[in-house]
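Participant: The following block contains a protein sequence and its predicted model.
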Amino acid sequence: MGYVLDFGVVYERLPELLLAALSTIGLAVAGMSLATLIGVLGVLTRTSKSSLLRIPTIAFVEVIRNTPFLVQIFFIFFALPQFGIRLNPTATAIIALAVNGGAYAIEIIRGGVESIGKGQIEAGLALGLHKAQVFRHIVLKPAFRAIYPSLTSQFIMLTLTTSVCTSIAAYELTSVAQRIESDTFRSFEVYFSITLIYLAISGLMMALFSAISKLLFSYPVR
């Protein structure tokens, strides 16, 4: 007897899936925000002349970029309690996403900052601009314009990485889908549906990032 599709079970549990999708977006946005902060601060220490700041930052980037995200989130959730640091699944997920995304953000932002020629900075100072004005108008904005596509692509990848957080029972889309699948035994319907939801989330974020790019980084029309 062939398998008969029945998406009715998914429709009945759709409110749960949509609420979990919102939680997934919340985890991603929180992780992105902290990752951006880590990226900016990390660039300052990564490019510092002091080896006490530069070497630990380089080590952090290499360790995070060369280990699986699953190992990182397990380390935070299961290993840190051995030292008295206990976090709930949501906090662990956000911190793990921030640390993972921050390591990549450091290198992406550093590449953008280093793409700005010293001659442009010197020209800005020669025109009488203050250092803060030079940093804002000549370094920061052009650098972010250059790295924006790479940074947003990394953030979308980080959003999809939230699915790994189900391994520590964090409340997000995949964990809810697993619970629904175990209740209904409708694997195809459930996972096909959340695939569409993840695609919708990614499409929404790409549209949002595109709108932000046009608003902040578009060149003036002559």
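Facilitator: Perfect, thanks for sending it. Numbering: from 1, shown residues only.
Participant: hey, let's count contacts and neighbours off CA atoms from now on
Facilitator: Noted.
Participant: List the contacts of residue 36.
Facilitator: Residues in contact with residue 36 (Cα atoms under 8 Å, 6 or more residues apart in numbering) are 101, 102, 105.
Participant: Name the nearest of those relative to residue 9.
Facilitator: Distances from residue 9 to these, taken as Cα to Cα, are shortest for residue 101 (35.4 Å).
Participant: SS state for that closest one?
Facilitator: Secondary structure, DSSP: H, G, I helix; E, B strand; the rest coil: residue 101 is helix.
Participant: tell me the contacts of the nearest residue to it once chain neighbours are set aside?
Facilitator: In space, and not counting its chain neighbours, residue 101 is closest to residue 35: 5.2 Å by Cα to Cα, 6 or more residues apart in numbering. Shown in contact with residue 35 (Cα under 8 Å, 6+ apart): 97, 98, 99, 100, 101, 102, 103, 105.
Participant: from the middle of its chain, how far away would the longest helix along the chain be?
Facilitator: For the chain, the helix with the greatest residue count under DSSP state H is helix 14-46. Relative to its parent chain, helix 14-46 has a centroid offset of 5 Å by Cα atoms, centre = their mean, to the nearest Å.
Participant: Structure two is appended below for comparative analysis:
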Amino acid sequence: MNYSFDFSPVFAAWPMLLDGILGTLRMSSLSMVFGLALGLVFMLMRMSKLPMLRSIAIGYIELIRNTPILVQVFFVFFGMPALGIRLSGEQAAILAMTLNCAAYAAEIVRGGVQSIRPGQIEAGRALGMHSVDIYRFIVFRPAIRAVYPALCSQFILMMLNSSLMSSVSAEELTYFAQTLDSQTFRSFEIYFTLGVIYLAMSQFFSIALGLIGRVYFSYPAK
């Protein structure tokens, strides 16, 4: 093997890779926040007594969960212009990731809500608690506590899936790595470093989100 390893082009391009890291974090964070909010809406629709709302929610969730996220972002970026809606690469990426995250978050949170026993709600009413407080402290908070690890895993998965957004020229980490590869042809060094960066980000957020959950969901409720 005559290949000579040289990581100097990668080290020299750290400002570019840092921009990519920030872009990845920005898109992932926005998608998770918007996705969780939209997921709560679809969760409520999914649990509604109205057949039409339930059907819409089920149809949406099944559609998103049974199609690849790459196809979804391609539809948003290349398909929606046919409807007169043109988005930049980053906007299309955030929208596609939000829609994808919402479907999974809806099912995750629904599982948490359904784990709450009806007797707990009845006990809250017997104590004279307001309906808002019942849903806040007896339903929502314990439900989120129960599914918090799954939501954290979904966030990390969303961050890793953001690497696919380079296919629509969204300026995230993989996009800049591909740009650097086309300039230096140091594929091994670049993608080895890329893998290490994604691994480090995943481990960091796994630990950070775990600590946040330990503080926020500790007993007694704060």
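Facilitator: Sure thing, it's come through. What you see is a predicted model; the values in this text were computed from it and never measured.
Participant: re earlier: need the contacts of residue 36 of structure 1 in a markdown table (columns: neighbour count).
Facilitator: A markdown table is the format used below for the contacts of residue 36 of structure 1 (neighbours: other Cα atoms under 10 Å):
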| residue | neighbour count |
| --- | --- |
| 101 | 27 |
| 102 | 28 |
| 105 | 29 |
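Participant: Tell me the one of the contacts of residue 35 of structure 1 nearest residue 67 of structure 1?
Facilitator: Distance to residue 67 of structure 1 across those (Cα to Cα) is lowest for residue 100, with 9.6 Å.
Participant: quick one: contacts for that closest one?
Facilitator: 35, 64, 65, 69.
Participant: Counting neighbours, which of these end up buried?
Facilitator: Applying 16 or more other Cα atoms under 10 Å to the contacts of residue 100 of structure 1, the neighbour count classes 35, 64, 69 as buried.
Participant: so where does the nearest residue to residue 34 of structure 2 once chain neighbours are set aside fall, helix or strand?
Facilitator: Setting aside the residues directly before and after it, residue 34 of structure 2 is nearest to residue 98 in space (Cα to Cα, 6+ apart), at 6.0 Å. Using DSSP states H and E, residue 98 of structure 2 maps to helix 89-114.
Participant: how about that helix, aligned to which bit of structure 1?
Facilitator: Using TM-score structural alignment, helix 89-114 of structure 2 corresponds to residues 89-114 of structure 1.
Participant: what's the distance between that stretch and the middle of its chain?
Facilitator: Counting by Cα atoms, centre = their mean, stretch 89-114 of structure 1 comes out at 7 Å from the chain centroid.
Participant: coming back round to it: for the residue nearest to residue 34 of structure 2, grab the count of nearby residues.
Facilitator: 25 (other Cα atoms under 10 Å).
Participant: OK, contacts around it?
Facilitator: 30, 31, 32, 34, 35.
Participant: switch to 7 Å and redo it
Facilitator: By Cα atoms under 7 Å, 6 or more residues apart in numbering, the residues touching residue 98 of structure 2 are 31, 32, 34, 35.
Participant: Also residue 163 of structure 1?
Facilitator: Residue 163 of structure 1 neighbours (Cα under 7 Å, 6+ apart): residue 174.
Participant: which position in structure 2 aligns with it?
Facilitator: Under the alignment (TM-score structural alignment), residue 163 of structure 1 pairs with residue 163 of structure 2.
Participant: coming back round to it: closest to residue 185 of structure 2 out of the contacts of residue 98 of structure 2?
Facilitator: residue 31 (32.2 Å).
Participant: pretty sure the closest one contacts residue 96?
Facilitator: No - using Cα atoms under 7 Å, residue 31 of structure 2 is not in contact with residue 96, being 8.4 Å away.
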